[in-house]
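What follows is a predicted structure for the sequence shown.
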Amino acid sequence: MFATFRNLAPALRLNGVNVLRHIHQKPALYDANMLQQQAFINGEWISAKSGKTFEVLNPANGEVVGVVPDMDLEDTEAAIKAACDAFHVWKDTTAKERSQILREWYNLLVKNQKEMAEILTLESGKPLAEANGEVVYGNSFVEWFSELSRQIRGDIVQSSVPSKKILVQHQPIGVVGLITPWNFPHAMITRKAAPALGAGCTVIIKPAEDTPLTAIQIVKYAQEAGFPPGVVNLVTSSRANTGPIGKLLCEHHLVAGISFTGSTAVGKILYKQCAQGVKRLALELGGNAPFIVFNSANLDKAVDGSITSKFRNCGQTCVSANRFFIQEKVYDEYVNKLVHRVKSLKIGDGSQEGVQLGPLVNEPQLHKVAEFVNDAVSKGAKILTGGKPATHLGKLFYEPTILTDIKEDMLVYNQEVFGPVISLIKFKTEKEALDIANSTDVGLAGYFYSEDVSQIFRVSNNLEVGMIGVNEGIISCAEAPFGGIKQSGLGREGSHLGMEDFTYVKYTCIGNLS
């Protein structure tokens, strides 16, 4: 069992925890009939006021794994009111009280980790090993912010006037809408909700329509942890209602802020909608991550990093390596090693033992990946392995693919593929690699491999991204700030900076002191 996952082992160590030990030899996924399948508003599990529902499908086999409320604007208004009413009480709780409830939430999530991972695999298609890894990772944010919530500090500033005292404090902004994606349905909720709740805000969680069941389970344990009614709310909806609900959250006068993870295109829409009320806005958007292998690199480590960075969640991650730049001296050797490793990857239903790549999440995602590959081939790219849907496994599976002879007019050169496709580009000089890597309007993550210390500092300084992995393909953790520059977003999640999007600074001047 452990040998089966050796190619992805680096990806399976999150926050220093080896998640392989949490996986049973013969996985049996959670019984869908036992799932909570309602939304959560003001401390109650409810259906949509309209009575409408939508189905949640397992992307590995197309089977229905849940039926959840298809909520609309009326339901969202109720959630906003509940969150607003609760905020007036929650903001006045002590940091210690909030910390204790967050810690209990963390304990419950850890206790039910196996169940959480199985639900995640059911609705996202993610291999169970990766699902366990995500749950460990997602839980770590609840633990981190349960501790950090007691460390929100202000200042007493020395005044230039003896009769005045200057006080600075950080206060919660209010009701926050959390709009989360399908690719990390657990971690993207906890990474947003934990700091918001720890700061004293109340939240309305709007999960992606593809993966609401994980969100429901997370909120179930939040309820059991003791969050008062209205502090945590969950609104589920189909794709048709997602846009209007997002617009309402952005424009409603009772909502103080929005935190969104998703595409740059959608992020820009939310940015415009939030402008009307000058909302506090946190955006974690798309990337086009470069992966650079220099002549001095340890090629075995570089190939390991390539596999973990590219094929985690079948390439459906915002920090996934997208464009691979390989220096000409080591190009052939690196490619030979890479092709051998990629051909050995096992794809299939994520619930089955040994599977390393699951399906893409839905048909639009499959069509996008196929379009990118077909576009490249039509313009002269060569396929070294893969290059087509794996229809024998199911309609949403796509073979892990390596393309070479990439040109500037190809979609894979200019856009984020968000799928299991590696595009190889040979380069000569460090400057050439940096010029191409930086020639994009996004800048989330970047990776490079080098054993030259001077080059490590030089390239790290000049690579235009918010996060860099040097000789490392997995960089996310609760202690580090996660976020990008350019059109990859605003703000940072995780680290001590993760609270900043949910607090504002209040300055108080006390005058006429004797």
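Everything's here; your move.

contacts and neighbour counts: CA atoms only from here.
OK.

Which residue ranges of this protein form helices?
73-90, 95-111, 113-124, 128-148, 187-199, 212-225, 239-251, 264-275, 299-311, 331-343, 363-378, 411-414, 430-437, 453-462 (DSSP state H).

hey, which of those is tucked in deepest?
Stretch with highest mean neighbour count among the helices of the chain: helix 187-199 (a mean of 27; mean count of other CA atoms under 10 Å).

what sits against residue 187?
Contact analysis of residue 187 by CA atoms under 8 Å, 6 or more residues apart in numbering lists 134-135, 137-139, 141.

Next, format those as CSV and append distance to residue 330.
Shown next, in CSV, are the contacts of residue 187 (distance: CA to CA, whole Å):
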residue, distance to residue 330
134, 34
135, 37
137, 34
138, 37
139, 40
141, 39
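
Need the max-distance pair from those residues.
Greatest spacing in the contacts of residue 187, by CA to CA: 134 and 141 (11.2 Å).

which ones are touching the closest residue to residue 158 other than its chain neighbours?
In space, residue 158 comes closest to residue 166 once its chain neighbours are excluded; the distance is 6.8 Å by CA to CA, 6 or more residues apart in numbering. Contact analysis of residue 166 by CA under 8 Å, 6+ apart lists 156-159, 507-510.

make it 10 Å
155-160, 507-511 (CA atoms under 10 Å, 6 or more residues apart in numbering).

And residue 433, by the same measure?
So residue 433 contacts 290-294, 324-327, 425-427, 459, 463 (CA under 10 Å, 6+ apart).

can you check residue 167 too?
154-159, 506-510.

just residue 83 next, same as before
Contacts of residue 83 by CA under 10 Å, 6+ apart are 41-42, 77, 90, 174-177, 201-204, 229-233, 254-255.

Relative to residue 178, how far out is it?
As judged by CA to CA, to the nearest Å, residue 83 and residue 178 stand 12 Å apart.

Tell me the residues that contact both of those two, please.
The contact sets of residue 83 and residue 178 overlap at 203-204 (CA under 10 Å, 6+ apart).

ok, structure two:
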Amino acid sequence: MTHTLSDQLTPELAERATSLLRAFGADIPEPGELVVRTPITGGTLLTLRPDTVETADAAITRADTAFRTWRTVPAPVRAAVVRRLAELLTAHRAELGELVTLEAGKIGAEAVGEVQEMIDICEFAIGLSRQLYGYTMPSERPGHRLMETWHPLGVVGVISAFNFPVAVWAWNTALALVCGDTVVWKPSDITPLTALACHTLLRRAALDVGADPEVHQLIQGDAEIGARLVDDERVALLSATGSVRMGRTVAPRVAARFGRCLLELGGNNAAIVTPSADLELAARAIVFAAAGTAGQRCTTLRRLIVHTDVVGPLLDRVANAYRQLRVGNPLTDGVLVGPLIHAGAHENMRTALERALGDGGRMVCGGERVPFGDDSYYVRPAIVRMPAQTAVVREETFAPILYVLTYRDLDHAITLHNAVPQGLSSSIFTTDQREAERFLAADGSDCGIANVNIGTSGAEIGGAFGGEKHTGGGRESGSDSWKSYMRRATNTVNYSTELPLAQGITFT
């Protein structure tokens, strides 16, 4: 498509974005200096007024005030808001998915899948509202009961990234609300319209069930606005998703005020393919994990560590599949790879490929820009065969580049796998149980997510999501991630008429 046709498409997309906002019941933003672009064409969808420091602080105040009452509402009653949100998301699944495509560039199937993930976490949170369990422990003192209880924590600040503009917010918000917290959300300034849609649906859900809509606040803007959540002592927990660089800035500032951080930062995910692997299954998993979302997932597969005996046939399969991937407008049926988010992402990809080739890498396929328009950035996913795990391979480039390394011994493969700063997601492809168990053992993968015979991306909400090392150590979504959003109290109840002291101490 020529630049002229791209220009013709932008007004249609802008009109559609406005129509979708109306469908959610959202107010159309007043024009302002925050420009919302679509990566589909690079053109402008809308402009809106960002928050100021004063309006952001006012939003935190409203959330803090609402918390004083919300924390006293029984958890199963709080879940009514989340249940109604799930119903509204189900009713608007297609429309919200389309808005995700317009703002983030995801293909339709992935965008709707992200909305389904929101519905799934709402269902999880609804059940969780009756399972915020504490332990009862045996006391060493007769006539005493020792137990723990969990209480709402406070205001939860959520800073989310463009690549999952709605799901990560839902992970945090659904759990925080049933745990008795209130939420202030600062979305990426690249995807403010999806945030406005979600905020509208949540406030409607609260009103529909007779709850206080002030339990959720939305603030829009740049890093200065996000900094209000970082530095305000009323924000008890800051859940931040983004780059390692962002995490290095945020974590010490929150720690300095003794707040809590839940960090989901970079990933440089790898898969090991052993000689026993089912190569057809592995190839399918690799293609989606490496090329899905145009490589713009924190769980994207970026390193492929393959045994020398099978690297040839495996690469033939993967490269052949890559060459058949249809790259283009994500609103078009049959397209599997949409655009990079902006020019900066394309420049980062181009620079990384130059460095890889300069390090002795060999381009197997892909890497070139696909013509669409001057202001949009479509690329063919790249595969690069590397002689060693060089500096560029150890870095995360948020683009569809798959580096291929080889190994002969599984211990060496695991060493290569772990020899990066990040520790989010990982996989091994094998039909040998010993190899699988070795990978999952304490001295195997050092990542927060370790899979066998599936790719590195596409986590289910039932498991805790997060990683180690430079990935930040946070856990969101399933399992016992809810504990991040609550405070623990240890309680001792003396129901006797005596006053024995612990450890047998006498004080008379």
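Perfect, thanks for sending it. Owing to the predicted nature of the structure, the values given are computational and were not obtained by experimental measurement.

Kindly provide the TM-score of these chains.
Overlay of the two chains. TM-score (TM-score structural alignment, normalised by the length of structure 2): 0.90; 476 aligned residues with a CA RMSD of 2.1 Å.

among the contacts of residue 166 of structure 1, who's most crowded?
Neighbour counts for these, by other CA atoms under 10 Å, peak at residue 507, which reaches 14 neighbours.

For that one, which non-adjacent residue is spatially closest?
Nearest non-adjacent residue to residue 507 of structure 1, counting by CA to CA, 6+ apart: residue 168, 4.6 Å away.

burial count for the one you found?
Counted with other CA under 10 Å, residue 168 of structure 1 comes out at 15.

and if you look at residue 399 of structure 2?
Other residues close to residue 399 of structure 2 by other CA under 10 Å number 28.

Relative to residue 359 of structure 1, how far out is the counterpart of it in structure 1?
In structure 1, residue 399 of structure 2 lines up with residue 419, judged by TM-score structural alignment. Relative to residue 359 of structure 1, residue 419 of structure 1 is positioned 10 Å away (CA to CA).

shared neighbours of these two, anything?
Joint contacts of residue 419 of structure 1 and residue 359 (CA under 10 Å, 6+ apart) are 313-314, 366, 398-399.

Most neighbours among the residues you listed, please name it.
residue 314 (29 neighbours).

Give the equivalent position in structure 2 for that one.
In structure 2, residue 314 of structure 1 lands on residue 294 (TM-score structural alignment).

repeat for residue 178 of structure 1
Counting by TM-score structural alignment, the partner of residue 178 of structure 1 is residue 158.

what about its match, how many neighbours?
26.

any idea how far it is from residue 53 of structure 2?
The gap separating residue 158 of structure 2 from residue 53 of structure 2 is 17 Å, by CA to CA.

Check residue 35 of structure 2 too.
From residue 35 of structure 2 to residue 53 of structure 2 the distance is 19 Å (CA to CA).

now residue 373 of structure 2
Per CA to CA, residue 373 of structure 2 is found 37 Å from residue 53 of structure 2.

Return the residues in contact with residue 71 of structure 1.
Neighbours of residue 71 of structure 1 in contact, by CA under 10 Å, 6+ apart: 39, 47-54, 235-238, 241-242, 245.

Neighbour-wise, give me the winner out of those.
residue 236 (33 neighbours).

aligned partner of that residue in structure 2?
Under the alignment (TM-score structural alignment), residue 236 of structure 1 maps onto residue 220.

what's the answer for residue 472 of structure 1, then?
Using TM-score structural alignment, the partner of residue 472 of structure 1 in structure 2 is residue 454.

For that match, give me its contacts.
Contacts of residue 454 of structure 2 (CA under 10 Å, 6+ apart): 271, 281-282, 284-286, 289, 426-429.

same thing with residue 287 of structure 2?
For residue 287 of structure 2, the residues meeting the contact criterion (CA under 10 Å, 6+ apart) are 301, 317-319, 321-322, 325, 381, 402, 455.

swap in residue 336 of structure 2?
106-110, 288, 291-294, 324-330.

One more pass at 7 Å, please.
107, 325-327 (CA atoms under 7 Å, 6 or more residues apart in numbering).

Which members of the contacts of residue 166 of structure 1 occur in strands, if any?
Under the assignment DSSP state E, these contribute 155-157, 507-510 to strands.

ok so, going back, please say which position in structure 2 the residue nearest to residue 158 of structure 1 maps to.
That one, residue 166 of structure 1, aligns with residue 146 by TM-score structural alignment.

Residue 504 of structure 1 now?
Under TM-score structural alignment, residue 504 of structure 1 pairs with residue 487 in structure 2.

again, but for residue 346 of structure 1
Using TM-score structural alignment, residue 346 of structure 1 pairs with residue 326 in structure 2.

so that match sits right up against residue 335, yeah?
Yes: if you go by CA atoms under 7 Å, residue 326 of structure 2 and residue 335 touch, sitting 5.0 Å apart.

ok so, going back, and the gap between the match of residue 178 of structure 1 and residue 262 of structure 2?
Distance from residue 158 of structure 2 to residue 262 of structure 2, by CA to CA: 9 Å.

shared neighbours of the two, anything?
By CA under 7 Å, 6+ apart, the residues touching both residue 158 of structure 2 and residue 262 are 238-240.

Can you tell me which of these comes closest to residue 9 of structure 2?
Out of those, the member with the shortest distance to residue 9 of structure 2 (by CA to CA) is residue 240, at 34.1 Å.
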